[in-house]
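> Structure of the sequence below:
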Amino acid sequence: MQRRYGCRAMMLETVAAVPGMVGGMLLHLRSLRRFEQSGGWIRALLEEAENERMHLMTFMEVAQPRWYERALVIAVQGVFFNAYFFGYLISPKFAHRVVGYLEEEAVHSYTEFLKDLDDGKIDNVPAPAIAIDYWRLPANATLKDVVTVVRADEAHHRDVNHFASDVYYQGMQLKATPAPIGYH
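Here you go, the predicted model:
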């Protein structure tokens, strides 16, 4: 069961690590073309991408994926990157809304993960060192502590992306609204 959740989290994070990078990159290029500020959105989206990358790196430590699971990560990421890139070019509003819903699914998945940890269905093993360092957790932190902070990150990402979609929906560009505060 622990390995299954670790692999599920790894696949979720493989997809989740893409949108912030794509959105940040495309806003960066637009900012350069138009000689305008982004209101902090470039930084916010790139911070989201980095945060999701750290989720992936953490769950790679937890799941200890086999070679074919690592290959699947690469394939899923390659397909999703290209699909999301073109989707963002067509409709940033829709792209952010989709990410908001993906992040909602991640919150739900991590809530289930926590429930199984609480019920003893999954061993509450020591947290990986990468997680302790990144989230500045206590040295004796456990997997439950990691899943708790990751779930909080995902809830924040959900809210940021729904807000970004709402801003686009109102006919404003992301640069017109200050970006949300960082992730940790």
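> drop to CA atoms for contacts and neighbour counts, all remaining ones
Will do.
> and the residue nearest the centre of the chain, what helix or strand is that in?
Per Cα atoms, centre = their mean, the C-alpha nearest to the average position across the chain is that of Glu52, at 3.6 Å. Element membership of Glu52, judged by DSSP states H and E, is helix 41-63.
> List of residues touching that helix?
If you take Cα atoms under 8 Å, 6 or more residues apart in numbering as the criterion, helix 41-63 is touched by 2-7, 9-10, 13-14, 16-21, 23-25, 27-28, 128, 130-131, 134, 150, 153, 157, 174-175, 178-183.
> coming back round to it: for Gln170, see how far away the residue nearest to the centre of the chain is.
Going from Glu52 to Gln170 by Cα to Cα, to the nearest Å gives 28 Å.
> next one: His156
For His156, the distance to Gln170 - Cα to Cα - is 21 Å.
> Let's see this one next, to set against the first:
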Amino acid sequence: MMMSSRASGSVLLRRLAPPLLSGSPVRFRSTATEGEKRKREEEVDPVTAGGENTGSTVASYWGIGPSKLVKEDGNEWKWSCFKPWDTYKGNMDIDLKKHHVANTLRDKLAFWAVKVLRVPTDVFPQRKYGCRAMMLETVAAVPGMVGGVVLHLRSLRRFEHSGGWIRTLLEEAENERMHLMTLMEVFNPQWYERALVLAVQGAFFNAYFLGYLISPKFAHRVVGYLEEEAVHSYTLFLEALDAGEVENVPAPAIAIDYWRLPPNATLRDVVLVIRADEAHHRDVNHYASDIQYHGKQLKEVPAPVG
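Down below sits the predicted model:
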């Protein structure tokens, strides 16, 4: 007898479920009781049943409801955009003044391209810190995804490994996106800022994709300079917080869980860990542009760890 699609999906999901890492600082378990499970099974999905939406639907995939996770303190894990095993403590061992001197024509073009990209973030001086940070993150989250996709497709076409660079670049993109999700909790973007993001991201994505196809070294140099700009911008952000120009509000709950910050963390603590992330992205991308391994391509040189 052939297995139904729902049953086959159940087997597939059980096989693909992420393993529980031993020693993880966050414990998680299912909190659903037998009564709740029976009640969930008895609920009718109004979409599949064609009935009226009563608002009592359960988010599921192939009829399998999401597992409920809890933290060490017993509180329910409420984030769907990242899981407990994605969290980490920020590495604050960074060099704030590190800068790659643009000696070649390619590097100079990359440097001035980033300077041009900075112009839109200074359009609204009355909201320069929050707006600049969000604008930087909407742009900074693009290169890792583009580079990861290009290397992924190249790996498939050529039947070869990527040296770990696909995972490195996609993790960079996800980390930058989490920066934006965190800042959104503090600074609510206005409609004109959202419109500016649409314009900048639309132009930057296509330009960066084309640039990566032509010269990955140039593309990574652009990101290296972009991250240098981000480190500088977050340093100014910290100075504004210390001077009282920006209120040092409590850190958003999403930031506390993502970076494993203390419960009494503030916006200043969040900016510190974001700046550290940007500094590490800066170093990785400058390294990606610098490496020469007997003439081999980026995909054949192992990605840096950490």
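> Only the buried residues of whichever helix in the first structure runs longest, if you could.
Longest helix in the first structure by number of residues, with DSSP state H as the criterion: helix 2-34. By 16 or more other Cα atoms under 10 Å, the buried positions in helix 2-34 of the first structure come out as 2, 5-28.
> Please work out how many residues are found near the counterpart of Met60 of the first structure in the second structure.
In the second structure, Met60 of the first structure lines up with Met184, judged by TM-score structural alignment. As a burial measure, Met184 of the second structure scores 14 neighbours (other Cα atoms under 10 Å).
> got it, and Ala173 of the second structure?
23.
> show me what contacts the residue located most distally from the centre of the first structure?
For the first structure, the largest distance from the centre (Cα atoms, centre = their mean) belongs to Phe35, which lies 28.8 Å off. Not one residue lies near Phe35 of the first structure by Cα under 8 Å, 6+ apart.
> now Leu298 of the second structure: how far from Gly147 of the second structure?
Remark: distance between Leu298 of the second structure and Gly147 of the second structure (Cα to Cα) = 11 Å.
> Oh, that last question was meant for Ser215 of the second structure, not what I typed.
Going from Ser215 of the second structure to Gly147 of the second structure by Cα to Cα gives 11 Å.
> Comparing His156 and Gln170 of the first structure, which residue is more hemmed in?
Between His156 of the first structure and Gln170, counting by other Cα under 10 Å, His156 is the more crowded of the two (22 against 9).
> Map that one onto the second structure.
Counting by TM-score structural alignment, His156 of the first structure corresponds to His280 in the second structure.
> so its match is in which element?
Assigned by DSSP H and E, His280 of the second structure falls in helix 267-290.
> If you count neighbours, what's buried in that helix?
Residues of helix 267-290 of the second structure classed as buried by neighbour count (16+ other Cα under 10 Å): 267-289.
> So which residues of the second structure form strands?
Using DSSP state E, the second structure contains no strands.
> Looks like Ile256 of the second structure contacts Pro262 (just checking).
Yes: the pair Ile256 of the second structure / Pro262 is scored as a contact, 6.6 Å apart, by Cα atoms under 8 Å.
> neighbour count winner among the two?
Comparing Ile256 of the second structure with Pro262 by other Cα under 10 Å, the one with more neighbours is Ile256, at 20 against 12.
> Tell me which residue of the first structure matches up with that one.
Match for Ile256 of the second structure (TM-score structural alignment): Ile132.
> for that match, what are its contacts?
Going by Cα under 8 Å, 6+ apart, Ile132 of the first structure touches Pro138, Ala139, Ala141.
> Would you quantify the distance from Glu42 of the second structure to Glu36 of the second structure?
10 Å.
> do the same with His280 of the second structure
Counting by Cα to Cα - His280 of the second structure and Glu36 of the second structure are separated by 45 Å.
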